[in-house]
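> how does the following fold in three dimensions:
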Amino acid sequence: MTRLIQTLSEISTDYDALFVDLWGCVHNGIKAFPDACAALQTYRAGGGKVVLVTNSPRPWRSVAQQIKEFGVPDDAYDAIATSGDSARLAMYLGVVGEKVHHIGDKFKDDFMQPMDLATDEAVQITEVPLEEAEGIVCSGPEDPLADPEVYRPQFLYAKQKGLKLLCANPDIVVDRGEVREWCAGALAALYTEMGGESLYFGKPHPPIYDLARRRLAQLGQIDDNRILCIGDGIGTDVMGGIGEGLDVLFITGGLAAKEFGPDPVNPDPERLKLWLSEQNLSPTAAISFLR
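So this is what the prediction gives:
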């Protein structure tokens, strides 16, 4: 049964490392959450390791710069694992071919940066129009406020050609401040629904957890039973962490906040219990906001 807690410190001594989601947990897409940052700083001061595990389609250095601008302190974390890096690695290993059509102008320059993989398996990637493509790479919709259905004609053509779609961010939506935006995961879901093949490399899928564990291993060897995943996405953070056999702290005040009553700071325990039962998922613990 999921335990409802008030502060991270109530359970943090049971863990030597945290895999922490960013959007909705540490920042809102505009600015950092001071209480969340303070909780992570305190945890690290006590010897714990923090790996930020995010479905951002950006390379980790780009994410580090972005969250610095949001006000996330450097001493709130040790390392970053991004869905973008996991997907870029797959792209440069040729999983969707060498000639790719990219969807997502916002992160195009970051995502298409060359990678030195030091392996003979690496391929030379060329960005081309859809008509010339061997595969599709999606880091997000060009307009995050537009209905993903606008891509249906392109996807119908791509499906008929048998193109695979590499999804750099499995999130369906995020809240940027008070505005809800579509993510690459919504486009990938549409393509799959239409009969196309979508490849995922972020939460809840295994590749990003493999990357997070490798980032953590560079800081020291820590067993899985001493790792706690933290996030607000039931279908990404919670499902992914449980699928990896890791303990999970669910942030109720994020994407699903309205499910647990009118006061996000004080989620209704009975509504939380019923909702988690409907999701058929049982995180180790839940907290309104990371603090």
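> switch to C-alpha atoms for all contacts and neighbour counts from now on
OK.
> show me where the stretch 101-250 of the chain has its strands.
126-127, 135-138, 164-167, 173-176, 179-182, 197-200, 227-231, 247-251 (DSSP state E, counting those that start in this stretch).
> for the shortest one, name the packing helices and strands.
Applying 3 or more CA pairs under 8 Å, 6 or more residues apart in numbering; DSSP states H and E, one finds that strand 126-127 contacts strand 99-103.
> what's the spacing between the closest residue to residue 126 other than its chain neighbours and residue 165?
Excluding the flanking residues, the one nearest residue 126 by CA to CA, 6 or more residues apart in numbering is residue 99, at 4.9 Å. Applying CA to CA, to the nearest Å, one obtains 12 Å for the distance of residue 99 from residue 165.
> mutual contacts of the two, please.
When contacts are counted by CA atoms under 8 Å, 6 or more residues apart in numbering, residue 99 and residue 165 are jointly contacted by residue 135.
> those two - which one has more neighbours?
residue 165 (29 against 20; other CA atoms under 10 Å).
> now that one: how far from residue 271?
37 Å.
> then residue 250?
Summarising the geometry, the distance separating residue 250 from residue 271, computed by CA to CA, is 14 Å.
> of the two, who's got more company?
Relative neighbour count places residue 250 above the other of residue 250 and residue 271, with 28 against 13, counting by other CA under 10 Å.
> secondary structure element holding the nearest residue to that one once chain neighbours are set aside?
The shortest distance from residue 250 to any residue other than its chain neighbours is 4.5 Å, reached at residue 286 (CA to CA, 6+ apart). Secondary-structure element containing residue 286, defined by DSSP states H and E: strand 285-287.
> enumerate every residue touching residue 184.
Counting by CA under 8 Å, 6+ apart, residue 184 has contacts 138-141, 167-172.
> how far does stretch 74-88 stretch from start to finish?
For stretch 74-88, by CA to CA, the gap between its terminal residues amounts to 25 Å.
> list the buried ones in that stretch?
76-77, 79-88 (16 or more other CA atoms under 10 Å).
> hang on, the earlier thing: can you add distance to residue 7 and give the strands of the stretch 101-250 of the chain back as TSV?
Conversion of these to TSV gives the following (distance: least, CA to CA, whole Å):
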stretch	distance to residue 7
strand 126-127	47
strand 135-138	37
strand 164-167	34
strand 173-176	23
strand 179-182	27
strand 197-200	33
strand 227-231	13
strand 247-251	11
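> compare with the first, here's sequence two:
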Amino acid sequence: MTDIIRSLSDLTGRYDAVFCDLWGCLHNGQTAYPAAVSALQAFRSTGGRVVLLTNAPRPKSSVIRQLDGLGVPRDAYDLVVTSGDAAQMGMLSGAVGRRVHHIGAPKDEVFFTDFAEDLAAYAATQPPITRVPLRDAEGIVCTGLRDDLTETPDDYRASLLLGKTLGLPMLCANPDIIVDMGDKRLYCAGALAKAYEDMGGTALYFGKPHPPIYDLARRRLAETGLTDAQILCIGDGIFTDIQGGIGEGLDTLFITGGLEADRFGPDVENPDPARLDAWLGAKELSPTFAMGRLR
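You can find the predicted model right below:
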């Protein structure tokens, strides 16, 4: 049974660290949520560590710059770990070959050039990654749609069919299917990867709910001196944040007022328990806790 709580402070003293999602929890792509910022600052003030764990397909430095622009103060978190970071490790290791074709937006170009310190050291020991046209590639690196404001996965059908015909594996740098930017719903790399798999292609995933991003987050958390931590995973994605946390054996806090905000009654801040239980039962997932919006 999922317990509905009023605020993160209800759990004070139970967890050493949180793995907190970004979109739908801390911001909406346009502005930060003040109550969520305050909740994370308060958690840190009690000695807890905050790891922002995001399926953003870009390296952590790019995400930190974005957070600065959205007004998220740096005292609200300790670390940022991205799906892009984990996917970069996969790419550098040759998971989809060394000649790759990129599908993604101009903003994602940093995926190929900007590496965190631990990944930069590893990259220096590996053969170079070369970007090539699709017909010359050994694999595909997908960071998202080229223009997620106007495009849908249907716009990529021809390219995906060609990649599948050529037998190219796809590295998906963001398993999310959709995100909400303000009141607009956008497709992510995960939507293209799903379409590719539906055609019979092979996709490799490195973000939530898959293990590589959690392995990287735990390693970076341990490097701060915190080992064997009690961790709470916070997120609004039932099949990413919550399923991923459960798969890692961690407690989870489902933010009902994010992607699924219209499912649990008219009061977004106070989800209806009966509706929530019925919906979670249909999904066959049981978060440890639930909350309307992070606060």
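> in contact with residue 48 of the second structure, which residues?
With CA under 8 Å, 6+ apart, residue 48 of the second structure has these contacts: 15-18.
> out of the residues you listed, who's the most crowded?
Taking other CA under 10 Å as the neighbour criterion, residue 18 ranks highest of the contacts of residue 48 of the second structure with 25 neighbours.
> for the contacts of residue 184 of the first structure, which one is nearest residue 192 of the first structure?
Among the contacts of residue 184 of the first structure, residue 167 lies closest to residue 192 of the first structure (CA to CA), at 11.1 Å.
> what does the closest one correspond to in the second structure?
Structural correspondence for residue 167 of the first structure with respect to the second structure (TM-score structural alignment): residue 172.
> neighbours of its match, how many?
Residues near residue 172 of the second structure, counting by other CA under 10 Å: 29.
> which ones among the buried residues of stretch 74-88 of the first structure are found in helices?
Counting by DSSP state H, the members of the buried residues of stretch 74-88 of the first structure that fall within helices are 83-88.
> adding distance to residue 201 of the first structure, write those out as TSV.
Formatted as TSV, those follow (distance: CA to CA, whole Å):
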residue	distance to residue 201 of the first structure
83	6
84	8
85	9
86	6
87	5
88	9
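> who's in contact with the residue nearest to residue 190 of the second structure when sequence neighbours are not counted?
The shortest distance from residue 190 of the second structure to any non-neighbouring residue, by CA to CA, 6+ apart, is to residue 175 (4.1 Å). Residue 175 of the second structure makes contact with 55, 188-191, 193, 205-209, 240, according to CA under 8 Å, 6+ apart.
> most surrounded residue in the residues you listed?
In terms of neighbour count, residue 207 stands highest of the contacts of residue 175 of the second structure at 31 neighbours, by other CA under 10 Å.
> distance check, that residue against residue 82 of the second structure.
If you go by CA to CA, the gap between residue 207 of the second structure and residue 82 of the second structure works out to 7 Å.
> do the same with residue 281 of the second structure
30 Å.
> show me what residue 275 of the first structure aligns to in the second structure.
Using TM-score structural alignment, residue 275 of the first structure sits opposite residue 279 in the second structure.
> in the helix or strand hosting its match, which residues are buried?
Assessed by DSSP H and E, residue 279 of the second structure sits inside helix 273-283. Using 16+ other CA under 10 Å as the burial criterion, the residues of helix 273-283 of the second structure that qualify are 276-277, 280.
> give me the nearest residue to residue 243 of the first structure, chain neighbours excluded.
What sits nearest to residue 243 of the first structure in space, not counting adjacent residues and going by CA to CA, 6+ apart, is residue 204, at 7.7 Å.
> the one you found maps to what in the second structure?
With TM-score structural alignment defining the correspondence, residue 204 of the first structure maps onto residue 209 in the second structure.
> that match contacts residue 238, correct?
No: because the distance of 9.5 Å does not satisfy CA atoms under 8 Å, residue 209 of the second structure is recorded as not touching residue 238.
> against the first structure, where does stretch 186-200 of the second structure fall?
The counterpart of stretch 186-200 of the second structure in the first structure, using TM-score structural alignment, spans residues 181-195.
> part of a helix, is residue 50 of the first structure?
No: per DSSP: H, G, I helix; E, B strand; the rest coil, residue 50 of the first structure lies outside any helix segment and is strand.
> and the residue nearest to residue 243 of the first structure, how far from residue 239 of the first structure?
When CA to CA is the yardstick, residue 204 of the first structure and residue 239 of the first structure sit 6 Å from each other.
> same question for residue 247 of the first structure.
11 Å.
> equivalent analysis for residue 124 of the first structure, please.
The separation that residue 124 of the first structure has from residue 239 of the first structure, given CA to CA, amounts to 34 Å.
> those two: which is more packed in?
More neighbours surround residue 239 than the other of residue 124 of the first structure and residue 239, with 20 against 13 (other CA under 10 Å).
> ok, the more buried one - contacts?
With contact set as CA under 8 Å, 6+ apart, residue 239 of the first structure has these partners: 204, 281.
> which position in the second structure aligns with it?
With TM-score structural alignment as the matching criterion, the partner of residue 239 of the first structure in the second structure is residue 243.
> residue in the first structure paired with residue 265 of the second structure?
Residue correspondence to the first structure (TM-score structural alignment): residue 265 of the second structure is matched to residue 261.
> check residue 142 of the second structure too.
Alignment note: residue 142 of the second structure maps to residue 138 in the first structure; criterion TM-score structural alignment.
> leaving out the residues flanking it, which one is nearest to that match?
The shortest distance from residue 138 of the first structure to any residue other than its chain neighbours is 4.7 Å, reached at residue 103 (CA to CA, 6+ apart).
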